[in-house]
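*Asks:* pasting the sequence and the predicted coordinates here, then a few questions.
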Amino acid sequence: MGLASLANIDWSEVIIGMVVLLFSLSLHESAHAWMADRRGDPTGRHLGRVTLNPLPHIDWIGTVLFPLLGLLSPLGIFFGWAKPVPVNTANLKNPRWDHVLVAAAGPVSNILAAVAFLLGLRLLIGFFPGELEAGHTVASPLYLLCVTGLFLNTILAVFNLIPVPPLDGSWVLAGVLPNQLGSFFDAIRPYSFMLLLVLFFSGLIDILLIPVLNLVNILAS
């Protein structure tokens, strides 16, 4: 990337995008740690993971490098991940069902965040009709913050609920299915990386995400 390309970048969008990503990933992982602690496993809490401070959650590749490269690339691909919270299921009060709650806590936290950003967005649109997208008001950065937060948290929630290892949805489904069916996920966990590649490059991820994002876009407009 040359100096001319760097000069054309909207750095306010990059900064707001990174702030929202750090918050959203920290919320997701802290929700896992908080629920695990509530259900009897203090491992995450002892590691300082029950916090919205992003530092304990940062994976330098997934939380910093990958999203920055995505934001700065011509494609504008913006995604990332944080360090997973370790869970010792032996400490849980009811290992099978409590693990379902722990796994679901992350995506649920992102759904709640998306709803909060949507409400904030609707309030801004009500106060500044027709002015926000054009950047004609001091509230435009807040508008960008809410839009980014809404769509990013929606993507994180839907993506993590896909029942493919190592995503949260696989742990949720494995816990609610009968034992023989649930063990299927244990059998395919060693192939998690390959499964994720298939998910991305086959277009399946678009089939799952696009209808949800279209609905969110209607709600936000």
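*Replies:* On my side now, so go ahead.

*Asks:* can we go C-alpha only for contacts and neighbour counts from here?
*Replies:* Will do.

*Asks:* skipping adjacent residues, who's closest to residue 53 in space?
*Replies:* Excluding the flanking residues, the one nearest residue 53 by CA to CA, 6 or more residues apart in numbering is residue 26, at 6.9 Å.

*Asks:* which helix or strand contains residue 71?
*Replies:* Using DSSP states H and E, residue 71 sits in helix 66-72.

*Asks:* residue 186 and residue 164: what is the separation?
*Replies:* Per CA to CA, to the nearest Å, residue 186 is found 11 Å from residue 164.

*Asks:* which one's more surrounded, the two?
*Replies:* Of the pair residue 186 and residue 164, residue 164 is the one with more neighbours under other CA atoms under 10 Å, namely 22 against 14.

*Asks:* which residues does the residue nearest to the more buried one when sequence neighbours are not counted contact?
*Replies:* Nearest residue to residue 164, sequence neighbours excluded (CA to CA, 6+ apart): residue 170, at 5.2 Å. Residues in contact with residue 170 (CA atoms under 8 Å, 6 or more residues apart in numbering) are 161, 162, 163, 164, 185.

*Asks:* is it true that the second one touches residue 172?
*Replies:* No. With contact defined as CA atoms under 8 Å, residue 162 and residue 172 do not form a contacting pair (9.8 Å).

*Asks:* please say which of the two ends up with more neighbours.
*Replies:* Neighbour count, other CA under 10 Å: between residue 162 and residue 172, residue 172 has more, with 23 against 18.

*Asks:* which ones are touching the more buried one?
*Replies:* Residue 172 neighbours (CA under 8 Å, 6+ apart): 99, 100, 101, 103, 104, 163.

*Asks:* of the residues you listed, closest to residue 3?
*Replies:* Set against residue 3, the nearest of these by CA to CA is residue 163 (42.7 Å).

*Asks:* what strand or helix carries that closest one?
*Replies:* Per DSSP H and E, there is no helix or strand for residue 163.

*Asks:* now swap in residue 145 and tell me
*Replies:* Assigned by DSSP H and E, residue 145 belongs to helix 140-161.

*Asks:* A further structure is provided below for comparison with the first:
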Amino acid sequence: MLDWLSKDPRGFLLFMLYRAPAVLIAITLHEYAHGYVAAKCGDPTARIMGRLSLNPVKHMDSLGTICLFLFGFGWAKPVPINPNNFRNPKRDDILVSVAGVTINFIVFLISTLLAVFIGRHLYEIPFDSANIYRFFLDARSDGFTIQLFPEYVDVLMPLLKTPWLIHLQRVVLHSILINIGLCLFNLLPLPPLDGFHLVNQLIFKGKIYMGGKPFRVMQAALMALMLFTDVVSDFVGKAIYFVQGNVLDIMLRLVGI
């Protein structure tokens, strides 16, 4: 990414400009969902501390947001939760943990359906077969990649029936990747991610307490894995492609394509 920024700053900044709405919406809804479900389960902490908000600034973690922009997955500033306020501690901790990833998955599904609809009206090419949809909407295909990058607009222009829609489609494709990326990344069973809380409750009955120094060490280790190795990015990247491609196929069947 840094190499791209140095060689083509305009292309890099345009790419990030289209990605920005997806990132801001994804992290805002993710954290709002945690706080909203916690409040419904009896814990008003997020509301009292001003975090039950749709203002993205309140939920942005500087490093996590940068990772979302650069890698397509990352994290937001965790909403404060006090499990002592839960009516049913085990059940409610699970519900709060899955709230964020659930809303991201829902937005991913909506974005996928929207991309299918836009595709029908965007191109001169008749979208009359599943293979055409896969070429433009499967994240593993060249057609999907070309649509993401503004510098390829000259390649796409002869194919466009409604040129202004390419800008909307570009934002929607980013939304697909960012939301499924945030969902799958947060399901990793590592603190401070949501997957850790799920594993702790479902397998270890909530007996693992991760706070203070051990928590900070694990958080630093996760950041190091993301920033200095390809372990996390390779695993999450493969998961994103697998889930996105299969969900697209299912949706195409559901709409009769």
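*Replies:* Looks like it arrived, so ask away. Nothing here was measured: the structure is a model prediction, and the numbers come from that model.

*Asks:* quick check: the helix holding residue 145 of structure 1 compared with structure 2, mean distance?
*Replies:* Following the fit onto structure 2, the mean deviation recorded for helix 140-161 of structure 1 is 0.6 Å by mean CA distance after the TM-score superposition for structure 1.

*Asks:* and for that helix, what span of structure 2 is it aligned with?
*Replies:* Mapping helix 140-161 of structure 1 onto structure 2 (TM-score structural alignment) gives residues 166-187.

*Asks:* specify the local secondary structure of residue 73 of structure 2.
*Replies:* coil (DSSP: H, G, I helix; E, B strand; the rest coil).

*Asks:* and if you look at the one 4 residues further on?
*Replies:* Look at residue 77 of structure 2: counting by three-state DSSP, its state is coil.

*Asks:* pull the number of nearby residues for it.
*Replies:* 18.

*Asks:* from residue 207 of structure 1, how far off is the aligned residue in structure 1 for it?
*Replies:* In structure 1, the residue paired with residue 77 of structure 2 is residue 83, using TM-score structural alignment. According to CA to CA, residue 83 of structure 1 stands 27 Å off from residue 207 of structure 1.

*Asks:* cool, and residue 31 of structure 1?
*Replies:* Counting by CA to CA - residue 31 of structure 1 and residue 207 of structure 1 are separated by 27 Å.

*Asks:* circling back: same for the helix holding residue 71 of structure 1, what does it pack against?
*Replies:* Counting contacts by 3 or more CA pairs under 8 Å, 6 or more residues apart in numbering; DSSP states H and E, helix 66-72 of structure 1 is packed against helix 11-38.

*Asks:* any idea how far the helix it packs on is from the chain center?
*Replies:* 7 Å (CA atoms, centre = their mean, to the nearest Å).

*Asks:* who does that helix touch, helix- and strand-wise?
*Replies:* helix 43-46, helix 66-72, helix 95-127, helix 140-161.

*Asks:* in structure 1, what sits opposite residue 31 of structure 2 in the alignment?
*Replies:* Using TM-score structural alignment, residue 31 of structure 2 pairs with residue 29 in structure 1.

*Asks:* quick check: the gap between its match and residue 88 of structure 1.
*Replies:* 15 Å.

*Asks:* name the residue closest to the centre of structure 2, please.
*Replies:* Compute the mean C-alpha point of structure 2, and by CA atoms, centre = their mean the closest residue is residue 179, 2.4 Å away.

*Asks:* ok, that residue touching residue 26?
*Replies:* Yes. Taking contacts as CA under 8 Å, residue 179 of structure 2 lies within contact range of residue 26: 5.9 Å.

*Asks:* how about the residue nearest to the centre of structure 2, nearest residue that isn't a chain neighbour?
*Replies:* Distances taken as CA to CA, 6+ apart put residue 104 closest to residue 179 of structure 2, at 5.0 Å, once the chain neighbours are dropped.

*Asks:* count of neighbours near the one you found?
*Replies:* Around residue 104 of structure 2 there are 27 residues (other CA under 10 Å).

*Asks:* that one -> structure 1?
*Replies:* Residue 104 of structure 2 maps onto residue 110 in structure 1, by TM-score structural alignment.

*Asks:* ok, back up a step: got JSON lines for the contacts of residue 172 of structure 1, with neighbour count and distance to residue 47 of structure 1 too?
*Replies:* Below are the contacts of residue 172 of structure 1 laid out as JSON lines (neighbours: other CA atoms under 10 Å; distance: CA to CA, whole Å):
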{"residue": "99", "neighbour count": "24", "distance to residue 47 of structure 1": "19"}
{"residue": "100", "neighbour count": "20", "distance to residue 47 of structure 1": "21"}
{"residue": "101", "neighbour count": "19", "distance to residue 47 of structure 1": "20"}
{"residue": "103", "neighbour count": "28", "distance to residue 47 of structure 1": "18"}
{"residue": "104", "neighbour count": "23", "distance to residue 47 of structure 1": "20"}
{"residue": "163", "neighbour count": "16", "distance to residue 47 of structure 1": "27"}
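
*Asks:* from the residues you listed, pick the one nearest residue 69 of structure 1.
*Replies:* Set against residue 69 of structure 1, the nearest of the contacts of residue 172 of structure 1 by CA to CA is residue 163 (27.6 Å).
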